[in-house]
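*Asks:* What would the 3D arrangement of this be:
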Amino acid sequence: MSLASLPPDLQHEAPKEKDYRVPGLQSVQTTTLFRVVYPELFIKPNKPVMAFGLMTITHCVAYIGYLHTQQENKKDIYEAIDSEGSRYTRQKTPKWD
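*Replies:* Below you'll find the predicted structure:
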């Protein structure tokens, strides 16, 4: 049975490549400026780059936390000089102790 012998409502052409909808904003007509300002909408996710970025940010936050704890530990220690003129480090104590 050929296409010519089928009724008009059953005659379907093969769908064309351009008829398929592309998900996301890739099928929308946009300007180059919009694509430059919002590249994350048009670029396919790159998992190795995302993993590297996640590790980098995690290490940065951990390093800032480490520096914060080191500063907290140093805050309670100061350098004192005794009556003989020798220097030593001493931990701060409240005045009422």
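*Asks:* going forward, measure contacts and count neighbours with C-alpha atoms only.
*Replies:* OK.
*Asks:* which is the next helix or strand following the helix ranked longest in the chain?
*Replies:* Of all segments of type helix in the chain, defined using DSSP state H, the longest is helix 47-75. Under the assignment DSSP states H and E, the closest C-terminal helix or strand after helix 47-75 is strand 77-81.
*Asks:* to compare against the first, here's another:
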Amino acid sequence: MEGKKENVPGDGIRSLPTSRLFRITNYELYAKPNLVIMGLGLVALAGCTGYIAYMRHKYEKLGYYSAIKEDGSETFVKRTSKWD
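*Replies:* Predicted coordinates:
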């Protein structure tokens, strides 16, 4: 068995014999993790989440809330007090 590779612990599905089509369609199972791309993705995800939280805080601070009209459309309405 010259062409047989030795199984290494942690290889998982990589150690099983599979077809070329399976390897192409499930590329993420065989690719090594790229820490630079993963870091950029994490920064982008954190930035988007932070921006959404910032915008939500900004609108809540201004006193607006989303109200649904009778026709089903959504609008932002400024909060009013019953005492005014």
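*Asks:* now the longest helix of structure 1: how far from the chain's centre is it?
*Replies:* Helix 47-75 of structure 1 sits 14 Å away from the centroid of its parent chain (C-alpha atoms, centre = their mean, to the nearest Å).
*Asks:* tell me, what residue is most central in structure 2?
*Replies:* Nearest to the centroid of the C-alpha atoms of structure 2, with distances taken as C-alpha atoms, centre = their mean, sits L45, at 6.6 Å.
*Asks:* Now check it against structure 1: what is it aligned to?
*Replies:* Taking TM-score structural alignment, the alignment pairs L45 of structure 2 with I57 from structure 1.
*Asks:* and the gap between that match and P48 of structure 1?
*Replies:* Relative to P48 of structure 1, I57 of structure 1 is positioned 14 Å away (C-alpha to C-alpha, to the nearest Å).
*Asks:* cool, and T56 of structure 1?
*Replies:* 12 Å.
*Asks:* In terms of neighbours, single out the busier of these two.
*Replies:* T56 (12 against 9; other C-alpha atoms under 10 Å).
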